[in-house]
Each structure stands twice: as C-alpha cells, then as structure tokens.
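Peer 1: sequence and predicted structure, then a few things I'm wondering about:
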Amino acid sequence: MVSSSYEYTQTLMGTTVSLTLLEPNETAAHTVFQTIKMLEDKLTVNRSLSEVMSINLAAGKHAVTVSQPVFSLIEQAQKVSLHFNSCFNLAIGPLVKIWKIGFKGYKVPSAKLIKQQLLLIDPKNIELNANKHSVFLKKQGMEIDLGAIAKGYIADVIKLVLHEQQVYQGIINLGGNVLTLGGSLTDKNGYWHVGLRKPFSTNDKLSGIIKVKNKSIVTSGIYERFFMQNDHLYHHIFNPQTGYPLDNELESVTIISDSSLEGDIYSTVFYGWGLDKSSKYLQKHQNLSAIFLLKNKTIALINPDNFIFQKIDTQYKIKAD
C-alpha cells in the first residue's frame, strides 16, 4: 500500500480548494486552479463584473448573450427549478440579497420586504434563447444566483481537465463538494475516505467517514451559513414559497453520485423535500445515494450499495429501515 499523496491548495470561490494527487504534478494543479478561477469569474455574483452579473444588471431591460458553458448551466438550473417542487431556485438572488446570510450586515428582513422580493423569484420569468445563448430576466430587480449549482459544475469540469492531463486518480475538494477520481492507493480496498462533518461542531468533529470510489460527495447543511436572532436559527437554504429559511427535520443532506452537479442539485432538492419524500424518489433512482442527518440525532442511509459509511459520533444512531 502506498501512503504518500501530494496536496495543492488555493483560496478560490470563498473557500479553500484542494487537489490531492498520488504523484506530484505541478502542471495539472496549475491548470486546475486556472480553470476554477476562469469559471468563477464567469459565474460569481459576489463581484460587480461577471457574465451572471451582466444578466442581473440588465434585468427588465434587455437580453444578455453569454458563453456556451454559462448558458448551458443556466438552462439546466432553470429546468431543475421548474421541475422539482423544492427549494432549488436559480432566481433566488433577491431573497439572498436581503437576508445577507454568510455576509456582513445579515438580519431578518421585514415581512413587507420579503413579500416584495417573492414577486421577483419566479424562474418562469427567465427567458432563454438557445440559438443566441441569451438570457433575459423579465422583471427589473430579478437576479440569478448559481451558488447552489456552480461548485458541482466546476468540479465536473475539473475532472475532465485532469483526464486531459492523464490524471485518473485523485481527489478534488471545493469545500462541501468532494469529487474522487478512480480508486485510492492508501486503502487496501481502493476507497477514498471523506469525512462527514458533525453539524454545528466548532472544531470540525466528524459524524462519520464516507468511503467511495470514483464518486462525488456533496453536502448541504443548515450549519454551513447561519445566524442566531432571539434564540432562533436562520440558515441559508430558503423556502421560495415563504421567503424564510426552510424549517424541517433535517440538519444536512449528503448526496453520493456520479457527477458533482447532480450532487449539488439533489442535496438542495432533497433538503427541501425532507426525508420521506426524498426516500421514495431514491427508491426509484438507485444510481443516487444519500445520507440524511436529522435533528433528532439519527442518520438515514439511503441506497448504501454505492458507499460505505463508518459512524464516528456516538451521539447519532443509524436509522433502521
């Protein structure tokens, strides 16, 4: 068994991005980080200039032509927003803006302001032209936010970039999105070991370890970005029907899938649905697997044939089927 690995890190997308390879490869690492930076520059809404921001600034005025990758991602995000009755909504930007969760100045907005913003978050009001690769937000004040899907898309692109560099084994960590390539040489059975963080732990304690080969692992949780006010927790996963953070039985949802983009989509969709409805969907889609951490300290493992879960935190109990 080989135990050595080579890790490259950079701060991008507001998080620490790490690439772990089994052999040193500065060229591959450089190409990976340059690709991430290029895509972040196109997709971000956290600075004034990007392709997505150019769409938002033209809301209610005119359509904006964007590059093929950005158009394709917006098209996929709109389909998911319209297809699933959940909290996945690419038009959620106006709500994110007034709550500011995870940013300076966060607060509970007035009910009147929330009601006003709800009029601006209907994904049906996004007009796409596939021939021109143009995007038009029909109402002034509308804003696209691809934060729920961008990391997954970027992780999948990085996998292709690494394959072009003849790198077929490694692990990409985009902070919440982990994508494993091939099998690991550090585990006798070839599994990569990925920690599942214990919600709200201040010292990065783990609930357990997920063991996978050639799979993506994406987690969405209410402990990632939140604030407390009057003993109430307000987190960053919004209910598009009410304009407030969703309140259900879940602390986090982890998706094990072939692509990281799928992981991004379903971790948000399933959080919105809750455990029962998500479990029924997963029974019909065995290629997807999920780990649900519940507020009552139980862990539900759905379709566990695609991974191995090693529980670490004794506070949690594995939910029996």
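Peer 2: Sure, I can see it.
Peer 1: C-alpha only now, for contacts and for neighbours.
Peer 2: Fine.
Peer 1: pull the number of nearby residues for the closest residue to G102 other than its chain neighbours.
Peer 2: Nearest residue to G102, sequence neighbours excluded (C-alpha to C-alpha, 6 or more residues apart in numbering): R225, at 5.2 Å. If you count neighbours by other C-alpha atoms under 10 Å, R225 ends up with 13.
Peer 1: residues in contact with the helix or strand encompassing N56?
Peer 2: Following DSSP states H and E, the helix or strand that holds N56 is helix 51-57. Where contact means C-alpha atoms under 8 Å, 6 or more residues apart in numbering, the residues beyond helix 51-57 that reach it are 41-45, 47, 63-64, 66, 70, 135-137, 141-145.
Peer 1: rewinding a little: so what's the residue nearest to G102 up against?
Peer 2: So R225 contacts I101, G102, H235, H236 (C-alpha under 8 Å, 6+ apart).
Peer 1: equivalent analysis for Y271, please.
Peer 2: Applying C-alpha under 8 Å, 6+ apart as the definition, the contact partners of Y271 turn out to be C87, S220, L250, S252, V253.
Peer 1: put this beside the first:
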Amino acid sequence: MSSKLNYLYFFLFYSVFFSCNNSEEVTVIGLWGEAQGTTYAIKYHGIDVVNYQHEIDSILREIDQSMSTYVDSSTISRINNGAGNVIVDHFFVAVFSRSQEISEITQGAFDPTVKPLVDAWGFGTARRDSLTQVPVDSLLKFVGMDKFQLSENDDTSSISKLISMAQLDFNGIAQGYSVDVVSNFLLSKKISGHLVEIGGEVITKGRNSEGEKWKVGVDRPVAHRDKDKLQAIVKLENKALATSGSYRKFYMKNGKKFSHTIDPTTGYTVDHNLLSATVVTDDCMSADAFATAFMVFGVDKTIAFLKAHQQLGIEVYLIYEDEAAGLKTYISAGLKEELEEQN
C-alpha cells in the first residue's frame, strides 16, 4: 500500500515450501505473493507447521478493503470521497489512532492527512498533468489530524470529516501495520520463529531455522546504476525494520528535482541531503511511520529527535549525500553491533 519506496531484501528464502527432516522434524515454509500493489515474502519454521498462504492472502485483502486509496470501494476511499460518517473496522482504528500519536510526537512531520498535497505535487492517485494549479499554501488548511474525528463505542467505530476537502492517505504506515498483523497471525498459530516482509517493510520474531539472527539488507540509495547493490546488512531478532527513501521516486520539472517526500507542515517537497532513513524498533507500524517522518526531518533534526526521545527505543541508519565525500552514513549507537556496511 505504500507509495514510498522501501529498499530491503532479506536472505535465506530458498524455496516455496520445503522441510528439514532432522531429528526435531522442523518444517521450514517460505511464501511469496502479491498484495497491496507490491510483493510479500514470509518465512517461518516449527514442528509440523502448515502452509497458511490462503489465510494470509485473505488478511491482506481485508486490510486493502479498509485502507487502500487504490481500491474505489475501500473504507478510506469512501471517506475521501465524502461519504459522511463512515463505519470503520479495527484495522482502520488501529492505524488512525497510532497515526495521531506519531503525528503529535513528530510535530506533524508524519501526517496521513497529507493526501491533498501528495496529489497536488503529482505523487497521488491523480495524474500530474491533470491537476489544476492550486497554490500549495492554500491546501495546508486541509491538512492535520484534527480535520477528522474518530468516534468509538462498544459495538462500532466511525470516522467523520470536519472539513469536507480533507483526505487521508495511510501509505506511510499501513504497510508496516500489515506486516505486524501477519506476524501476529503467525504468533496466534504458535509460530514463534518467522520473518514477514511486505513491500520492503520487515518484522522478525525469534531466530531463523539455523538458530541465527535474521539478516536483512538495506539497498544502496542510487537512482539507476547499481540499483540492486546493498549498502548494509542488519541482523535482527524480535525487531521490525522499515526504510523510506527519496532517491527513486521523483520527477524533474524546469530543471528542478521534486522528491515525493512532502513536508506536511510547509506543504512543499523536502530539499535536503538525506537519501534514505532505516528505522529499527519493536513494531513495524511505528518503524514505517517514523521512517517517513525522518525523511521529512533530514539528518540533523532526526539525530536531535532521537536524543530527545530515547524512551521510544528507536535505532536508525541514515544514508545521506555529502557534496565533497559522496555517500555518508549515520548509525545510532544501539545498531552498530548489528549492522555491517558493504563495500
């Protein structure tokens, strides 16, 4: 579901399904598929585990029906199209509520009400050449979590717009949430060792079938050449990882580069040297959203934010461009032992 590009690869997926017939009779299952406008890959192992692809596909379709702006009949599309007070499911409530929290923590750097700006800059569901030239500043009055009201009671939850032109876009958080939901499904089946990846967002539980930490690769942030070359490999255990980058989704107009990363507080595309932000934390929904926010912040503001919010338990790997030295990186202290940069 994410419109942003996350460049992650994980290792040790050897086949769609196979068993390791050792003395413990451990079964290892690898699943691949398409969902939410991207691909997914899942690996899990255990004693006599079974293939849950049908159930997982069903879960992902439910989430799409709730929060995909590319599904005309989805809940979020109905809200954006002005359906009035709309009943929402538990998926929607969880993502909306966490979005409110992270928007407040980041002082609006993460804000899923940014959709009017996303569309105006040509990165949404509308074609860029079909948009009217509405001044960006005039769209800011439609942006902000306070433009929506979530009502909850024992039986149902609903959401309504307080401004008719306000719109929601969960692309910067819903894919991470989907990863968490699939992981929780596997945990409900007593599968404690697994890795779930959707569109580059990853969560790991336990260790892999060889008893080692899971290994996840972070792509080198280059627009075209060496696009499949890894910048780093991260070892994970019971952690989630998400990467947001601005180096492949952009367009040129009148000789100027416009990144798809939009600052919801100013209404303009960002113009700094941070190329990608990788976040490691406990849940993938939070990792996804904070990676989006940090791409708005830039390097210095992200580092300052982490120092001021150590209680959040967030680690980062930032890749940025230095005019004199080329690519440079920042690795937070808690990640240094788990991350190996590649030549």
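Peer 2: Structure received. Predicted, not measured: the structure shown is a model, and the values here were computed from it.
Peer 1: assuming the best superposition, what's their TM-score?
Peer 2: After superposition, the two chains reach a TM-score of 0.86 (TM-score structural alignment, normalised by the length of the first structure), with 308 aligned residues with a C-alpha RMSD of 2.6 Å.
Peer 1: circling back: now, the contacts of helix 51-57 of the first structure that are in helices?
Peer 2: Among these, the members found in helices (DSSP state H) are D41, K42, L43, V70.
Peer 1: in a markdown table, list these along with distance to D156 of the first structure and neighbour count.
Peer 2: Compiled in a markdown table, those are given as follows (distance: C-alpha to C-alpha, whole Å; neighbours: other C-alpha atoms under 10 Å):
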| residue | distance to D156 of the first structure | neighbour count |
| --- | --- | --- |
| D41 | 17 | 17 |
| K42 | 16 | 19 |
| L43 | 15 | 25 |
| V70 | 14 | 19 |
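Peer 1: wait, which of those residues is closest to Y106 of the first structure?
Peer 2: Comparing those against Y106 of the first structure with C-alpha to C-alpha picks out L43 as the nearest, at 22.9 Å.
Peer 1: what does the closest one align to in the second structure?
Peer 2: Using TM-score structural alignment, the equivalent of L43 of the first structure in the second structure is M67.
Peer 1: same check, this time on S279 of the first structure
Peer 2: For S279 of the first structure, the equivalent position in the second structure is taken to be I303, counting by TM-score structural alignment.
Peer 1: am I right that that match sits in a strand?
Peer 2: No - remark: I303 of the second structure does not belong to a strand; assigned using DSSP: H, G, I helix; E, B strand; the rest coil, it is helix.
Peer 1: contacts only, for it.
Peer 2: Remark: with contacts taken as C-alpha under 8 Å, 6+ apart, I303 of the second structure is in contact with nothing.
Peer 1: and for I173 of the second structure?
Peer 2: S2, V95, S99, M285, S286, D288, A289.
Peer 1: of these, just the buried ones, PyMOL syntax please.
Peer 2: The PyMOL command for the buried members of the contacts of I173 of the second structure (criterion: 16 or more other C-alpha atoms under 10 Å) is given here:
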select buried, resi 2+95+99+285+286+288+289
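Peer 1: which of the contacts of I173 of the second structure fall in helices?
Peer 2: Counting by DSSP H, the contacts of I173 of the second structure contribute V95, S99, M285, S286, D288, A289 to helices.
Peer 1: export those as a markdown table, with columns for distance to V196 of the second structure.
Peer 2: As requested, those are arranged in a markdown table below (distance: C-alpha to C-alpha, whole Å):
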| residue | distance to V196 of the second structure |
| --- | --- |
| V95 | 19 |
| S99 | 22 |
| M285 | 13 |
| S286 | 15 |
| D288 | 14 |
| A289 | 17 |
